[in-house]
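[1] here is a sequence together with a model predicted from it:
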Amino acid sequence: MAEFVDRVVVYVKAGDGGNGCASIHREKYRPFGGPDGGNGGRGGDVIFEVDASTSTLLDYHRRPHRRAGNGRPGMGSHKDGARGEDLVLPVPNGTVVKDAKTGEVLVDLVGIGTRYVAARGGAGGLGNAALAGPKRKAPGFALLGEPGEEAELLLELKTVADVALVGFPNAGKSSLIASLSAARPKIADYPFTTLVPNLGVVTAGESVFTVADVPGLIPGASQGKGLGHDFLRHIERCSTIVHVLDCATMEPDRDPVSDFEVIEAELAAYGRLQDRPRMVVLNKVDVPEARELAEFVRPMFEERGLRVFAVSAVSREGLRPLAFAMAEMVEQARASRPPEEPTRQIIRPKPLGDPGFTVRQIGDNVFQVTGEKPERWIRQTDFGNDEAVGYLADRLERLGVDEALEKAGARPGAEVIIGPLEGGYVFDWHPSESGPPRVLGPRGTDSRIS
């Protein structure tokens, strides 16, 4: 069974709003107590939160469907329904949230406690007490709760570490991180022993930093060969790249210099990593032949301006200078990093004169109305209640929909679709149905609705 998952698709559904209540106050000696229906509760939100104790997306791989609580319906005696419970989903630090269909990056979650509302709960419907007014003193209807938002999201984990150890499979990266820190990755004498990034915390003097043991890279990794894309993604956030080169390899056509050039070519082809400082670690110098090879190739790397360290993860030779050199580069990167600024809230007001809807003709005396308000009002309307339908007609008339339909050339009896062409609400438009009813009937009825 897999224990580490760094890419998963999740389906989230916010809670639906509770329906409003249509209720009339009843009390002895008060035959006309008036409306007292409460409002429905708002649906719960689905929220991603960076959690320090979460290191993998495995739980979402096993249970990809998540749903927040629904709002409770309103009740009589002016009692509002309870709000639906929010669903807070913990994710590792460095999780990127994308739209699963378009690939658009929605948010990059970095920093413990950072939150992102992935789906907002639906608003609760108003009860008849909130709908009462001079024209409708005792409404016989209430508004329905709105459905919560739904989303299909792609979660990608990019490891947050200061230093990335890169190199060919079986170069000794896992042994090195185990010797530098308290991390205990799986270590064995075969390629691709490490299939997931391992993180270790290293202390060098007063400096404390994290090191990521990135799974081995091979030629073609930048094109995805050998799960290259999955591995390279974890290097993006690191401020320093350390090449771990195997000086004791017995494979033909391989040596530290060629290994370095192959890995550098893959990093360059992947992109976004050119500005990271580099360091070279010549590993396994506890083997006599490897020590000789390390002394031979050291000048070649120093000529390129690279700092070189000959180490042995087994005998721990050279580890202390290496740790302090890593700490120095990490501190330099931290000092040059611009100070973090709080995320600014962007407010985009609607243009003046924007009616909030559009009307377009799609056929002979057939029109489509789209817009946030009309479509929202459709979802709130109980079409089994004639008075609620009449209230909807009044709202559309006040918004200017009737006037816009007349200007667009609509004739009485026109077929009007509010919302999308598939799944929208269809009705026959008659201008005489707008405006308050001429004769008030029993609650729940409207004389304009046949």
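    That came through fine.
[2] could you use CA atoms for every contact and neighbour count after this?
    Noted.
[3] how far is the helix or strand that contains residue 333 from where the chain is centred?
    Of the helices and strands defined by DSSP states H and E, residue 333 is found in helix 319-336. Centre-to-centre, helix 319-336 and its host chain are 33 Å apart (C-alpha atoms, centre = their mean, to the nearest Å).
[4] please apply the same query to stretch 11-30.
    The gap between where stretch 11-30 is centred and where its chain is centred comes out at 32 Å by C-alpha atoms, centre = their mean.
[5] and stretch 381-388, by the same measure?
    Using C-alpha atoms, centre = their mean, the distance from the centre of stretch 381-388 to the centre of the chain it belongs to is 37 Å.
[6] and that stretch, end to end?
    6 Å (C-alpha to C-alpha, to the nearest Å).
[7] same thing with stretch 160-175?
    20 Å.
[8] report how many residues lie close to residue 319.
    Burial measure for residue 319: 19 neighbouring residues, criterion other C-alpha atoms under 10 Å.
[9] pull the contacting residues for the spatially closest residue to it that is not a sequence neighbour.
    In space, and not counting its chain neighbours, residue 319 is closest to residue 311: 6.2 Å by C-alpha to C-alpha, 6 or more residues apart in numbering. When contacts are counted by C-alpha atoms under 8 Å, 6 or more residues apart in numbering, residue 311 is found next to 281-286, 317-319.
[10] take a look at this one as well, against the first:
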Amino acid sequence: MASRFVDRAVIHLTAGDGGNGCASVHREKFKPLGGPDGGNGGNGGDVTLVVDSNVHTLLDFHFRPHARAGSGKMGQGSNRNGAAGEPLEMRVPSGTVVFTEDGELVADLVSPGTTFIAAQGGRGGLGNAALASKARKAPGFALLGEPGESRNLVLELRSVADVGLLGFPSAGKSSLISVLSAAKPKIADYPFTTLVPNLGVITAGSTVFTMADVPGLIPGASEGKGLGLDFLRHIERCAVLVHVVDCATLEPGRDPVSDVDALEEELAKYTPGLGGKLDERPRVVVLNKIDVPEAAELAEFVRPEFEARGLQVFEVSTASRKGLRELTFALAKVVEEYREAQPVLEQQRIVLHPLAIDDSGFTVSADPEEEGAFIVRGARPERWIRQTNFTNDEAVGYLADRLNRLGVEDALAKKGAKPGSPVTIGDVQFEWEPSSPSVAVHLSGRGTDVRLEKNDRIGAAERKEARRIRRDGTGEDESFSGTDSDDADFADDLDDDLEELDR
């Protein structure tokens, strides 16, 4: 079975989810309150694209477009953190270009070993041991793990070649690359023999360069005729473009000049995804098949016209190998000049720009779909929403504290939000209950427990006053008769003990 060449694929990637944190309290004999010991959840695995020199096509992604990395494990008690999710590495050929579904360029992967994190794994949630503080010594909750990133990406293969061969079907491009290199493309006497790009490595003296042969073009290719312009992406990186012209064609209405003009028109209609224009690249014209007498005469006739345009012209024959040596060294010279003209790649210097102090990292805007509602957008608020377990009241209170410290409540108040106004953060909508002093509304203190608001215990001052009354004989104790000295002494001792405990 013949192998298939695939140079474009759409992939659906899902990184691993982060593990949830653990809410646990240390338990040990004679230590009823051992403190929080819940571990953190493990991070989710990343989906990474890695350039592999042994991969030459995107065929694997064509049949298996869906990929998912491993998720992190949940944290456990005794300060045991969850295991990280298994990352996923996907091998891609050199020259792979990554786009979003909207056509935005994301990455250009060329050098072997280059890695690109296509989907980021979710971070694991913190356990209650990591959330403990002076104000919250024993949190009864933990943070949830973040979901892994999901992305749909488009992979396109753009061959890494120095020289690109262009021409009509059966112009002799495959024959040319076969005699100049060790490449063995399919060669036959019918049009569109070449269905996939072919690459060959050529040595000219001390210069080594690569050559790409793409399927033949015909007028109207930009409108979908023939094989179209899909394969022209493989010559976007080329330093020089070579027009291979069939001087021995017997088709009516065709000649070398009109063939080159027709292909130039199609090139002008093609927009490279990597930027630049193909019609600005250096050109070389190869008049092929001069081993045929009529073709040699036609080549001599049209040569001056191409030279008048400033193009280098070479008359060659792949059958007799005439003119191939001159062509090889001329192409090597053009490639060397192109390489020298390219800017020297310097090591990238990473510069960190700290955020301004007043940069809160979020925005508050009115909800266009609901009157009186507001939408809060920002990386941190949305991440905190994903980490919160809304079935736990203490976790919701912790979220409210974080949002208040960030300044979300003050920003909502400035926008005109009122108590009960719907507020949306991420995928969650809730009614706003402000607690910041900028809002004129009386609220009970955050963190209070209604069970502790009632206190029927007699204070120390009241007990002292009762003891003084008993000693002065101005009143009677409700619990003791006052006639028995033992009962009075016992009451005094009890009051002293209670007072000492209060101290």
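    All right, it came through fine. Remember, predicted model here, so these are calculated numbers, not experimental data.
[11] and the TM-score between these chains?
    Comparison of the two superposed chains (TM-score structural alignment, normalised by the length of structure 1) gives a TM-score of 0.90, and 438 aligned residues with a C-alpha RMSD of 2.3 Å.
[12] follow-up on the earlier one: between the contacts of residue 311 of structure 1, which is nearest residue 53 of structure 1?
    For these, the closest approach to residue 53 of structure 1 (C-alpha to C-alpha) belongs to residue 319, at 29.0 Å.
[13] so who does the aligned partner of the closest one in structure 2 touch?
    Taking TM-score structural alignment, the alignment pairs residue 319 of structure 1 with residue 324 from structure 2. Applying C-alpha under 8 Å, 6+ apart to residue 324 of structure 2 gives the contacts 180, 316-318.
[14] what lines up with residue 303 of structure 2 in structure 1?
    Residue 303 of structure 2 maps onto residue 298 in structure 1 when the alignment is built from TM-score structural alignment.
[15] so its match belongs to a helix, correct?
    Yes - counting by DSSP: H, G, I helix; E, B strand; the rest coil, residue 298 of structure 1 is located in a helix.
[16] ok, and the closest non-adjacent residue to it?
    residue 308 (6.7 Å).
[17] how about residue 274 of structure 1?
    residue 268 (6.6 Å).
[18] please, which helix or strand holds the one you found?
    With elements delineated by DSSP H and E, residue 268 of structure 1 resides in helix 256-270, which encompasses its position.
[19] tell me the average deviation of that helix from structure 2 after fitting.
    Compared with structure 2 after the fit, helix 256-270 of structure 1 shows a mean deviation of 2.1 Å (mean C-alpha distance after the TM-score superposition for structure 1).
[20] pull the residues that contact that helix.
    Under C-alpha under 8 Å, 6+ apart, the answer for helix 256-270 of structure 1 is 166-168, 217-223, 232, 243, 245-247, 273-274, 282, 297, 301.
[21] filter those residues to the buried ones?
    Among the contacts of helix 256-270 of structure 1, the ones that count as buried by 16 or more other C-alpha atoms under 10 Å are 166-168, 217-222, 232, 243, 245-247, 273, 282, 297, 301.
[22] identify those among these that sit within strands.
    Among those, the subset assigned to strands under DSSP state E consists of 166, 243, 245-246, 282.
[23] of those residues, closest to residue 213 of structure 1?
    Of all those, the one with the least separation from residue 213 of structure 1 (C-alpha to C-alpha) is residue 166, at 7.2 Å.
[24] how far away is the match of residue 303 of structure 2 from residue 268 of structure 1?
    In this structure, residue 298 of structure 1 and residue 268 of structure 1 are separated by 23 Å, where distance is defined by C-alpha to C-alpha.
[25] so between those two, which is more surrounded?
    residue 298 (20 against 13).
[26] the closest residue in space to residue 78 of structure 1 that isn't next to it in sequence: what's it in contact with?
    If you skip the residues right next to it in sequence, residue 78 of structure 1 has residue 38 as its closest partner in space, 4.4 Å away by C-alpha to C-alpha, 6+ apart. Contacts were defined as C-alpha under 8 Å, 6+ apart; by that measure residue 38 of structure 1 touches 20-22, 74-81, 126-130.
[27] now with 6 Å, please.
    Contacts were defined as C-alpha atoms under 6 Å, 6 or more residues apart in numbering; by that measure residue 38 of structure 1 touches 21, 74-76, 78-80, 127.
[28] would you point out which residue is most central in structure 1?
    Note on structure 1: the residue nearest the mean C-alpha position is residue 97, at 3.2 Å, using C-alpha atoms, centre = their mean.
[29] report the secondary structure state of it.
    For residue 97 of structure 1, the assignment made with three-state DSSP gives strand.
[30] what's around the counterpart of residue 230 of structure 1 in structure 2, how many residues?
    Residue 230 of structure 1 maps onto residue 230 in structure 2 when the alignment is built from TM-score structural alignment. Counted by other C-alpha under 10 Å, the residues lying close to residue 230 of structure 2 total 15.
[31] now swap in residue 500 of structure 2 and tell me
    Neighbourhood size, residue 500 of structure 2 [other C-alpha under 10 Å]: 10.
[32] residue 89 of structure 1: which element?
    With the criterion set as DSSP H and E, the secondary-structure element containing residue 89 of structure 1 is strand 87-91.
[33] tell me which other helices or strands that strand touches.
    Judged by 3 or more C-alpha pairs under 6 Å, 6 or more residues apart in numbering; DSSP states H and E, the packing partners of strand 87-91 of structure 1 are strand 46-50.
[34] quick one: average offset of the strand it packs on versus structure 2, please.
    Averaged out, strand 46-50 of structure 1 is 1.8 Å away (mean C-alpha distance after the TM-score superposition for structure 1).
[35] against structure 2, where does that strand fall?
    If you align by TM-score structural alignment, strand 46-50 of structure 1 falls on residues 47-51 of structure 2.
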